[in-house]
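> with the sequence up front, the predicted model follows.
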Amino acid sequence: MTDDDLIAAARDASRHSYSPYSNFAVGAALGFADGSVVTGTNIENASYGLALCAEAVAVSKAMADGVRGGLEAVAVTGPGTDPITPCGRCRQVLNELAQLGGTDPEILCVGAEEVRKIRLSDLLPHAFGPASLT
């Protein structure tokens, strides 16, 4: 799977966004070592604190399907012109999945005309994860 394929999957996922309050449709696509891709989109709620981010939805789908390793890359898209990065909560959620497989995925932060590539460990240095509990 190429970066462009992963970005296209994230953009496609954003079309299913339920974001009537913010009108900020976000899509995420997780790329795994076996070539599989799991997508998610943001889901808002009238009780704002109950909203779900696209990355958290994608990780939840992957985990529910038994995927526990091999996360290599993540693409995150939004409606704005600037590249979008995962929020702090989603960085932690992505880190949990990455640590289960011992990976440090590349995060593709996608804007209208620019893609910033950054490792998850650079977005979330000194992360707390499963290994922190032993």
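Nice, I can see it. A quick note: this is a predicted structure, and the numbers were derived from the prediction, not measured. Numbers count the residues shown, from 1 in each chain.

> from here on, contacts and neighbour counts on C-alpha atoms
Noted.

> all strands for this structure, in order.
27-32, 37-41, 71-77, 106-110, 115-119 (DSSP state E).

> report all helices and strands that the fourth one contacts.
Packed against strand 106-110, as judged by 3 or more C-alpha pairs under 8 Å, 6 or more residues apart in numbering; DSSP states H and E, are the following elements: helix 3-14, strand 71-77, strand 115-119.

> now distance to residue 56 and mean neighbour count too, for those, in CSV please.
Shown next, in CSV, are these (distance: least, C-alpha to C-alpha, whole Å; neighbours: other C-alpha atoms under 10 Å):
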stretch, distance to residue 56, mean neighbour count
helix 3-14, 13, 21
strand 71-77, 11, 28
strand 115-119, 18, 16
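
> also this one, for the comparison:
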Amino acid sequence: MHIPAAELTPADHELIAHARQIVDEHGDGAGRGVHTMGAAVRAADGRVYGGINLFHFTGGPCAELVALGHARASGARELTTIVAVGDGGRGPVGPCGRDRQILFDYHPGIRVLLPTPAGVRSVRVEDLLPLPTPWSSVD
């Protein structure tokens, strides 16, 4: 399957750097079996919001979901781009299936920065979920 991917813009590189700074400064410590992720999301007005996962043996909120919550709590409703970066120099990491579904449901036009065979690229969330199960909180 071919997924259309775009080259990164300077703003995309800044978003990656923001997520990397979050995980580097606030991570739980790579090498201890705790995998920390930092995330950054850009709103349509250019503001950037960050998040970090809360690692716990029962599961915990992913960094992307924390960043989405941070944006929402700050009043941002239209988000354009999101990225998650792993600790220990892992770089950008694609969102898990739950995150993809939530991104699709709440922000169907959002672009996701993730590794591809051609390097880190920008991909529409719709292309990550070609046959999604649409859901809405509004009946």
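Nice, thanks for sending it over. Here the structure is a predicted model, which is why all the values come from computation and not from measurement.

> that older thread, can the strands of structure 1 go into a markdown table with extra columns for distance to residue 134 of structure 1?
A markdown table is the format used below for these (distance: least, C-alpha to C-alpha, whole Å):
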| stretch | distance to residue 134 of structure 1 |
| --- | --- |
| strand 27-32 | 26 |
| strand 37-41 | 29 |
| strand 71-77 | 22 |
| strand 106-110 | 26 |
| strand 115-119 | 24 |
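
> do you know which of the ones you listed lies nearest residue 65 of structure 1?
Nearest of the strands of structure 1 to residue 65 of structure 1, taken as C-alpha to C-alpha: strand 37-41 at 9.9 Å.

> what packs against the closest one?
helix 3-14, strand 27-32, helix 54-64.

> ok, which of the ones you listed comes nearest residue 108 of structure 1?
Smallest distance to residue 108 of structure 1 across these (C-alpha to C-alpha): 7.8 Å, for helix 3-14.

> quick check: angle from the closest one to strand 37-41?
In terms of direction (axes from the mean of the first three to the mean of the last three C-alpha atoms, to 10 degrees), helix 3-14 of structure 1 departs from strand 37-41 by 40 degrees.

> need the longest helix for structure 1.
Longest helix of structure 1, by residue count under DSSP state H: helix 88-101.

> can you give me the end-to-end span of stretch 41-51 of structure 1?
One end of stretch 41-51 of structure 1 sits 11 Å from the other (C-alpha to C-alpha, to the nearest Å).
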